[in-house]
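J.: I'll drop the sequence and a predicted model, then ask my questions.
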Amino acid sequence: MSRFLRRLSMAAGLALLMWAPAAQTSLRVNPLIVNMAPTAQGSSSVVQLTNVTDADLPLEVTVVKRTVVDGAEADVAADDDFIIFPPQMILKPGQTQTLRIQWVNGAVPATSESYYVYVTQIPAPLNPGMSGVKVSYRFGISVHMVPPGAMPNLQVVGVKAAHDKDGKPGFELTVKNAGTAYARMVEHEMTMGAAVHTWSRDDIKKIIGTGFMLPGQQRTFFVPFEGEAPAPSMLSIGYRGAA
């Protein structure tokens, strides 16, 4: 297992996805993030799903691949890249089901590939004569296929003086992941010049959030800052571990 993949495995237990409160109370998912090293023979992992309600919970599982289209992240169907078992299930109250996720794409990618495995609650049909809206909740499990030796490499490619919607001064920071593995800005810190100013992981979490980037992806973030916007060459971004 590569050094980066070991770091990802340690970080997985700390990461959270934001779901609707009602969805959080219906299904417990562990882990929320899965990192696997792809092999030509296939790779697999398991996730535990637990029904924490007092009613039966019918579920179905689908897979999408996270890609970049015209500079923006987009999801495309990717059910053929995985075998999911079971693909559908009904969890009894309190029941825990093991969900096996097996990657069967075959070729080992040159860069990491990221997916969402969606576990969707199938809404119960309305009784005859009743009207209303059927509600369905969807849980996203992040699955990342990270080839051996793959690492992120965040580079500052642009800085532009700007103001946010409330008129607060700062600059627009354009960052590119020039590495071979996905990156999360929140796991990095940014330094201006010879430690003239440093944005810690906590600072980045507050002003940017997670800042997820696929290999080759470029994103722009607003950074509050008093003073003249720095030149791109004055800013450096370094990995500092799970935030």
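T.: Great, that's in hand.

J.: switch to C-alpha atoms for all contacts and neighbour counts from now on
T.: Fine.

J.: so the residue lying closest to Asn35 once chain neighbours are set aside, which state does it fall into?
T.: Excluding its sequence neighbours, the residue lying closest to Asn35 (C-alpha to C-alpha, 6 or more residues apart in numbering) is His144, at 4.8 Å. For His144, the assignment made with DSSP: H, G, I helix; E, B strand; the rest coil gives strand.

J.: quick one, what contacts His144?
T.: His144 sits next to 33-36, 112-115 when contact means C-alpha atoms under 8 Å, 6 or more residues apart in numbering.

J.: ok, now Ile204?
T.: Ile204 neighbours (C-alpha under 8 Å, 6+ apart): 185-186, 188-189.

J.: try it again at 10 Å.
T.: Contacts for Ile204 (C-alpha atoms under 10 Å, 6 or more residues apart in numbering) come out as 185-190, 210-211, 223, 243.

J.: you'd agree Val146 is up against Trp103?
T.: No - in this structure Val146 lies outside contact range of Trp103 using C-alpha atoms under 10 Å: 11.8 Å.

J.: where is the longest helix in the protein?
T.: helix 3-12 (DSSP state H).

J.: continuing past that helix, what's the next helix or strand?
T.: helix 21-24 (DSSP states H and E).

J.: contact partners of the helix or strand just after that following helix?
T.: Downstream of helix 21-24, the first helix or strand assigned by DSSP H and E is strand 27-30. With contact meaning C-alpha under 10 Å, 6+ apart, strand 27-30 is reached by 12-13, 46-53, 57, 91, 94, 96-99, 119, 121, 137-141.

J.: next up, a second structure to put side by side with the first:
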Amino acid sequence: MKRIFIGLYCLFASSCGWAIQLSPMFHLLDAAGSRSMNSYQVFNPSSSDVYMEVKVMRISGSTSAPADDDFLILPPQGRIAPNSAQRFRIRYLGDMPEKTTLYRVIFEQINPTGSSEEESGSVKLLFKFSTSVMVSPLDCDSNLNASIASQKIRFLNTGNCVFDMTATRFEMSGNSGSTVVNWDDFKSGAGGYLMPGINVSLKLPDNLADYQEVKVIGQ
């Protein structure tokens, strides 16, 4: 099955158990206006300075391409003192997309200019965090179709904007009556955002397997 849901995740060069902390890991932005900007906070709990660089990649299917020109990031690099935090602000400056576009905003720890592992006599663990940013057009049309067949439920996003499954309720009906469920009740294990034009089919859990119809009843 295609990877069609957007999950929140970070990539590390080593364990996540210590050092740099980044939040949040996900942003929903509009392509213009007050909701075209937001920020991240990076906290350094260690006893030494940490240097970070921010880059942007545009994601299309299984491919990615540099997209630093689509965003204003302040600062693009930063030194974070021990036991201190640095806020990085982002603003979308690209063209108006026809549909929601996915980006990765990547925070990468770097060595300061003039230093190296050889000079310091030790090897430092460098961290890399990959966050998700979805940029949607202003004329957003979020529409979800849902149907059931052979004890499987199928979802199709027919709109031009990402659809938030986690905020949606579904009315299930069948010979035994009806019930209202949330996204978590399907126990899909997938993320909660369905991109435009994407469909997914899930096997119904045992407690919902006897229902034959489904209706999207709102967010």
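T.: Great, that's in hand. What you are looking at is a predicted structure, and each value in this text was computed from that prediction instead of being measured.

J.: got a TM-score for the two of them?
T.: The TM-score (TM-score structural alignment, normalised by the length of the second structure) is 0.72; 205 aligned residues with a C-alpha RMSD of 3.6 Å.

J.: about what we covered before: the second structure: matching residues for the longest helix of the first structure?
T.: Aligned using TM-score structural alignment, helix 3-12 of the first structure spans no residues in the second structure.

J.: ok, stretch 78-88 of the first structure next?
T.: The aligned range for stretch 78-88 of the first structure is 67-77, by TM-score structural alignment.

J.: quick one: buried residues of the matching stretch?
T.: 67-68, 70-71, 73, 77 (16 or more other C-alpha atoms under 10 Å).

J.: residue closest to the middle of the first structure?
T.: Ser142 (5.4 Å; C-alpha atoms, centre = their mean).

J.: just how off-centre is stretch 139-158 of the second structure within its chain?
T.: 20 Å (C-alpha atoms, centre = their mean, to the nearest Å).

J.: what lies in contact with that stretch?
T.: In contact with stretch 139-158 of the second structure (C-alpha under 10 Å, 6+ apart) are residues 30, 96-100, 159-165, 168, 170, 172, 186, 194-206, 208-216, 218.

J.: return a ChimeraX selection command for the buried portion of these.
T.: Filtering the contacts of stretch 139-158 of the second structure down to the buried ones (16+ other C-alpha under 10 Å) takes a single ChimeraX command:
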select :30,96,97,99,100,159,160,161,162,163,164,165,168,170,172,186,194,195,196,198,199,200,201,203,204,208,210,211,212,213,214,215,216
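
J.: give me the distance between the two termini of stretch 173-182 of the first structure.
T.: 19 Å (C-alpha to C-alpha, to the nearest Å).

J.: hmm, back to that, can you name the residues in contact with the match of stretch 78-88 of the first structure?
T.: 36-39, 51-59, 86-95, 103-105, 107-110.

J.: which of the residues you listed fall in strands?
T.: 37-39, 51-59, 86-92, 103-105, 107-110 (DSSP state E).

J.: from the residues you listed, list just the buried residues.
T.: Here, 16+ other C-alpha under 10 Å leaves 37, 51-59, 86-92, 103-105, 107-110 buried among these.

J.: quick revisit: need the overlap of contacts for Val146 and Trp103 of the first structure.
T.: 36-39.

J.: now, those that are in strands?
T.: Met36.

J.: most surrounded residue in the shared contacts of Val146 and Trp103 of the first structure?
T.: Pro38 (23 neighbours; other C-alpha atoms under 10 Å).

J.: how much space separates that residue from Val47 of the first structure?
T.: Taken as C-alpha to C-alpha, the span from Pro38 of the first structure to Val47 of the first structure is 17 Å.

J.: again with Asp80 of the first structure
T.: 19 Å.

J.: ok, Ala20 of the first structure next?
T.: 20 Å.

J.: which one's more surrounded, the two?
T.: Val47 (17 against 10).

J.: so that one sits against Gln102, correct?
T.: No - in this structure Val47 of the first structure lies outside contact range of Gln102 using C-alpha under 10 Å: 11.2 Å.

J.: between these two, which contacts overlap?
T.: By C-alpha under 10 Å, 6+ apart, no residue touches both Val47 of the first structure and Gln102.

J.: which one is Ser64 of the second structure nearest to, not counting chain neighbours?
T.: Sequence neighbours aside, Arg58 is the residue nearest to Ser64 of the second structure in space, at 5.4 Å (criterion: C-alpha to C-alpha, 6+ apart).

J.: correction: the previous question concerned Tyr182 of the first structure.
T.: Leu214 is the one closest to Tyr182 of the first structure (C-alpha to C-alpha, 6+ apart), at 4.5 Å.

J.: what is the equivalent residue in the second structure for Ile33 of the first structure?
T.: Match for Ile33 of the first structure (TM-score structural alignment): Phe26.

J.: that older thread, inside strands: which ones of the contacts of stretch 139-158 of the second structure?
T.: Counting by DSSP E, the contacts of stretch 139-158 of the second structure contribute 30, 163-164, 170, 172, 194, 199-203, 213-216, 218 to strands.

J.: still on that earlier bit, and the residue nearest to the centre of the first structure, what does it touch?
T.: So Ser142 of the first structure contacts 12, 17, 31-35, 66, 114-118 (C-alpha under 10 Å, 6+ apart).

J.: output those in TSV; the columns should cover distance to Pro152 of the first structure.
T.: Listed next are the contacts of Ser142 of the first structure as TSV, based on distance: C-alpha to C-alpha, whole Å:
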residue	distance to Pro152 of the first structure
Ala12	16
Leu17	21
Pro31	22
Leu32	21
Ile33	17
Val34	17
Asn35	14
Arg66	16
Ser114	13
Tyr115	17
Tyr116	20
Val117	22
Tyr118	25
